[in-house]
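In: how would this look folded up:
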Amino acid sequence: MNVRFPDALPEATQHLADRFSYGVDPALVADVRTHGGREGWWRAQLARTDPQSLRAGLVPSWFPLLRNPPALTALLASRGVRSSWVVGQELIAQTFARRILSRHQVHETMVDFWGNLLYVPASESRSYAWRVDYDEQVLRRHALGTYRDLLKAAVVHPSMAGFLTNDLNRKGAINENLGRELLELHTVGRRYSERDVRHASRMLTGFQVEVLTSFEARYVPARHDTGTVRVLGFTDPNRDPDGRAALGRMLGYLAGHPATADRIAHRLCVRFVSDDPPDSIVRSVARAYLRSGTDIRATLNALVRHPEFQRSRHAKAWNPSDDVVHTARVMGLAPTGALTPGAFLYRLIGAAEDMGQVSLRWPRPDGWPETTDNYLSASRVLRSWRHHLDLSGTQGDLLQGVTVASKASQLPSAWPRSLAELVDHQSQRLVGRPASTVVVRAVAAAVGKPATHRYAGPDSVPEVDYRLLRGTVLNSPSGLER
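Out: Have a look, this model is predicted:
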C-alpha cells in the first residue's frame, strides 16, 4: 500500500509545479508550504516576492565575458578570440543554470516561453553580439509584465533587428522580413495582406545596426519612411521623421488585437495544457488577455484556474532541454560553475543535443515546436534513459562542477525501509506520484533483490542499488510526463 511521504506535494499542486517549473525539488516543496499551499505559492511566483537563492544569484559571475558590451563581443569574435558559437554556448549554459537553481521557477518558464515566441537564436552571426542584452533587458524584464511592453521592447531590439535583417530596412529600400514576422509570428498570425506587411515594414524603418562589424545600434530619422500607414485596421499619419512613437502605437494596437489574443492563448495552452487544447480554455485565456490589457499574470491566472488545466495532468512531456534540467533538479544536482568545457552545465547541453533539442539553437524565427510529439522518437527516449541513469548516483564522469546531494537527503528520514517503500518514495519524489506495481517489479529486477528486501538506513543502500533505483523510477513512463 502506498504511503504519502512528507516531501510529496498534493496531486493538483504537483501538476501546477510540473507545468510551471523545471522540476519539483525539496526547496520548491518548502516554498509551497511556506506560502500555505498551491495558491499562495503561485501568487508569490507571479510577484517574484521570494528572495533569489544565493547560488542562482551568483550564476552571472560564472560567465563574466557575457557582460561585455556588444562592440567588444564583436571585436573579440572578429579576432578569433571568442566566436559567436562560444558566446551562444555560454548563454545556453547560463540559462540552464538559472533554470536549475532559481527559486523563481514560473519566471524562468515564462522567459523560455516568450523567448521561443519572440525568437532569436543564441549564436546567429547577425545578432549574437546583442543576444545577451536581449535576454536580460527584454525577455527577463518583461516576462511577467504585459505583452504590449514585451513586444515593443523585442521588435526594436538590435538583436531582433540583426536576426531578421531590419538593419537593411530603410526609406527607399524597404526590407519586409521583420515586418512579415511581426505579423505572422509575433502577433496576429496569417491574417494579413501584402499591403499590411509593406506598411508594417515601413513603420520599422529608421533602426540601424552595424551588423558583422561594430554592432553599433542607433536610430536614424533620415532612414524612416514617413507617410500614412494602414495595418489591419490601424491607421497613423506617420508624419514625424522620428517614427518611434508611431511605431509604438502600431505595436500596441497589434498586441491588443483579438487575433493576437487568440494566437497567444492557443500557444500558451499548447505549452501548458496539451498539444490539442480544448477550445473552451483557449477562449477563456484569450478573453483574460484582452480584458487585462495584455497582462501576462492575469492571462496565466485564467489558464491555471480553468477546469481543463487540471484535467490535463500528464498530457505533456519534457522536451530534451527541459528533461536534462528537470533531471538535475529532482536528483539534487546543483551546478557550482562553468569554468571548463567538461563542467556539468556543458555536459547537460551535450546530453540535450544528443536527444535532438537544445534551447536557443533552433535556426528559424518560429522557435522550437511546443508540441510533445516532436520530441518522443525512440532514439530520444533511449538517450533520455541513459542520461537519467548517468545522473542517478553520487559518483560519475558527468558530475564535475556540481554539488551532489547526499543519499540521506534524498531518501526517507525514517528507517528501516523495504525496497518497495524506497521505490514508492523515489517515485513520489522524482515523478510526483506513487509507484505502480510494474515500477516496483522493474526496480527489483534491476537491483536483483526482492521488493521485500529491507535496508537499515541510507548508508546500507549500495551505490549500484541507489543508482538503479532512482534511474529506473525516472525511466518509467511517468518520468517523461509533466
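In: okay, CA-based contacts and neighbour counts for the rest of this
Out: Noted.
In: residue nearest the centroid of the chain?
Out: Central residue of the chain (CA atoms, centre = their mean): residue 112, 2.9 Å from the mean position.
In: wait, a strand at that one?
Out: No - with DSSP: H, G, I helix; E, B strand; the rest coil as the criterion, residue 112 is located in helix rather than a strand.
In: here's the other one to compare against:
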Amino acid sequence: MKAFSKFLCSVFLLLLSVLLLSSFLSGPSSAKRAVSFPYKHGGLNKRQAAAYLLSRFTYGAKPGQVDQVLSMGLENWFNQQLDAGLPDDSLNKRLSSYDALNLSNAEVLSKYPPGFVVVQMALKDSVISKDSVGKAVDKKAYNNQIQAYMVKKGLKSDQELYKQFISQNILRAAYSNNQLQEVLTDFWFNHFNVSFTKGECAQFIPAYERDIIRPNAAGKFDQLLLASAKSPAMLYFLDNFTSQGAPAPPAPAMNMMMATDAQAKNKAQPVPAAKPKNVPGLNENYAREVMELHTLGVDGGYTQADVTQAARVLTGWTIYPISSIGYGSAMKALVTKIGENNLAAKGFVHEGDFLFTPNRHDKGEKTVLGKHFEANGGYEEGVSLLEMLAHHPSTAKFISRKLAVRFVSDNPPASLINKMAKTFTTQDGDIRAVLMTMVSAPEFWDTKALRQKTKSPFELAISSVRALNADIQQPYQLFNWVSRMGQRIYYYQAPTGFPDRGQYWINTGALLNRMNFGLALASGRIPGVLLNLGALNPDKTATNAEAAMMTYSKIMMPERNMDQTYKRLVPLLQIPDVGAKVNGPGTNVPVSSAPLSPVSNKFSGMDAVSGAEEMNEKKKEMAPVLNNNVLAQVVGILIGSPEFQRR
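Out: You can find the predicted model right below:
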C-alpha cells in the first residue's frame, strides 16, 4: 500500500511538471491567450461589437460579414486576422496579370529602368546625342527615339511599374481575406514612409512593401525597424546611402602638454583632443528621422548632438551594386576590386541589396542617448543603435499612441496608451501582443471611440466597393478618384506619411468630392468598376426612394442607428439630378454622364479586364440596375453621407 501511494505521488508530480513545463513553453507573450472582449463596456451587443471590429480592422464590412464574425466568435476572428494565414486564391488570380509584382530589385532595374538610366544607356549606344538631352529642338522626335530604343532593348516605362504596384495595392485592400494584414501594411508603410516623388528610391518601393513591410506587419518592431533601415528604398529616400564619416585617428586622441611647476610639479598632463567635426560626407537625414518619426518621437528625449552621433554610427550603410548603370552602381568597382568572396574577411557586410562598407564608416568613439560606442566599431554599432532605439521607453509610448490613433480615435485615452506601452516593453516590441492588449481593453470599446475615426479617401473608396460587392476590373481608375479626393497613395513627399487625423481630410471641397465619388460609383460612371445594386437586395423590399435608403443603409452600415441620418438625407432624395447640384465649382471632379464602357488596356498586365466580350456580357446583365437612377442616387448619397465617412 505504501509503495502504491509512492507510485501515485510520483505520477502526480510527473503530471504537474508536464503542466508547468507546457505553461512555461507557451510563454506569457502568447497573443492567443484566452480573452473575452469587453464590448458591453460600450453598451454594445454582440452584433454591434462584430460590426465595430470590422470597421476598425478591415477596409470595411462586406454584406453578410457580420454574421461570419459572429459564427466564428469575436476573439477567434481577431486571432485569425492576426495570423494572416487565410487563403487568397481569388485575389491571387486577379493579381496574376501583374508581371512586375514578384521581381527583385535587380530585375526591376533591368526591366523598368528610370528615365535617366534609359537616357544614359541610349547615349552609350549612340542612339541620341549628348546635346539633345533636355534641350532637343524636336521633342516629339527625341521621345520617339527613346521609345524605339526601349522597345528594341525590351525595356518598359517605369510609370507602368508604378501603375501595376498601385493597382495591386487597391486589389489587395478590396479583396484580401487577410484584411488586418493589409490595414497594418498600410499603417507601417505610412509610418516608414517612402515616396515615388523621390526618383532615387521609386524603383525599390514595390520590393520594400512586399519584402520589408508586409511580412513584418504583426511581428517584432525591432525587426521591422532594422529591415527598413537596410532597404534600398529607405537608404535612398533619406540619403543614408551616401553618408560617410571621418577616417580613424592615427593614434589615441590625446595631446600632451607640460604643466607648470605650480600646477603639476613638472609632470606631463594629458589633454583630450578636440572631438572630430562633421565631415562633408556625413548625412544626418536618416538619423534624425529614425529618432523623430520611426522610434522615439519628437519629444522622445534626444538632442541634436544625439542626431549627429547617431549619423556617425550609421555611416557606411549603403546599397550593394544592384545595377551597373544608375542606382546601386556606386560600389560596383569597390566590390569588384575586393572580390565578393573576400568581403566578410575585410569587414564588409552583404545582405541582399544592403552593403556595409567599413572604409566609409566613422571609426571614432560616439555617444548616443548616453550609450557609449567604442572606437574602431563596425556594422554591429548600427544594429546596436537601432535595437536601443526600438526598445526605448519613449518608443514604446510613441508607437503605442500611433497604433491607438489609427485603430481607436484621434485622441486616444492615456490609460489605453500606457497599457499598450507596457505590453510593448514586456513583450519585446511584439506588435501582435500590443494589438491584443488594445482590443482587450475597455477603453477600446468606450462609446467615446465609436465611429469617431474619419475615413481617408483611400479607406472611403475601398469600403465603398467592399460594401457594394463591386467587381474592380480596372483598379487604377479608383486611384484617380482617391487622388482627386486628396490622397495620392505612394506619392506623399514628406517622411511623416499622411496625417492620421480627421481634420486633415475633411473640408467643404473634400466633402463635395466624396459625394461626387459616391454618385459616380453608384451610377456606374467609374470605368472598369462594375456593381449590381439590385443583387444586394434579393427580397426587393425597397419599393421607393425612402425605403431603399433604409434597406441599403443597413447593408452598407450594419448595426448602426440611422434615425438621425435618415432625417438629414431624405430631403436630398427630392432633389432632381443631385449629382449636378452637388458637383459645384472648384471640385474638379466632374460626374460624367457617359455610359460605362471598357477602357483600352494601354499597358500590358495593367487594369486587365477579362476581355471585351466578358465586359459586355456583364454590362448587359447589370444594365437594368445601372439604369435605375433612383437607386443609384440613394446609394451615392449614402456613400457621401457623414455617417458612412466614419469608421
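In: returning to what we had before: distance check, the aligned partner of the residue nearest to the centre of structure 1 in structure 2 against residue 209 of structure 2.
Out: For residue 112 of structure 1, the aligned position in structure 2 is residue 186, judged by TM-score structural alignment. For residue 186 of structure 2, the distance to residue 209 of structure 2 (CA to CA, to the nearest Å) stands at 9 Å.
In: now residue 508 of structure 2
Out: Distance from residue 508 of structure 2 to residue 209 of structure 2, by CA to CA: 33 Å.
In: more neighbours: which of those two?
Out: Comparing residue 508 of structure 2 with residue 209 by neighbour count (other CA atoms under 10 Å), the higher total belongs to residue 209, at 21 against 8.
In: helix, strand, or coil at the equivalent of that one over in structure 1?
Out: Residue 209 of structure 2 maps onto residue 135 in structure 1 when the alignment is built from TM-score structural alignment. What three-state DSSP gives for residue 135 of structure 1 is helix.
In: need the contact list for residue 135 of structure 1.
Out: Residue 135 of structure 1 makes contact with residue 115 under the criterion CA atoms under 8 Å, 6 or more residues apart in numbering.
In: against residue 409 of structure 1, how distant is it?
Out: Distance from residue 135 of structure 1 to residue 409 of structure 1, by CA to CA: 35 Å.
In: tell me which residues of the lengthiest helix in structure 1 are tucked away?
Out: When structure 1 is scanned for its longest helix (criterion: DSSP state H), the result is helix 84-101. Residues 84, 87-101 are the ones in helix 84-101 of structure 1 that count as buried (16 or more other CA atoms under 10 Å).
In: just give the number of residues close to the equivalent of residue 570 of structure 2 over in structure 1.
Out: In structure 1, the residue equivalent to residue 570 of structure 2 is residue 441, according to TM-score structural alignment. A total of 15 residues lie near residue 441 of structure 1 under the criterion other CA under 10 Å.
In: which position in structure 2 pairs with residue 222 of structure 1?
Out: Per TM-score structural alignment, residue 222 of structure 1 is aligned with residue 359.
In: neighbours of the residue nearest to that match when sequence neighbours are not counted, just the number please.
Out: Ranked by CA to CA, 6 or more residues apart in numbering and with sequence neighbours excluded, the top spatial neighbour of residue 359 of structure 2 is residue 316, at 7.4 Å. Residues near residue 316 of structure 2, counting by other CA under 10 Å, number 26.
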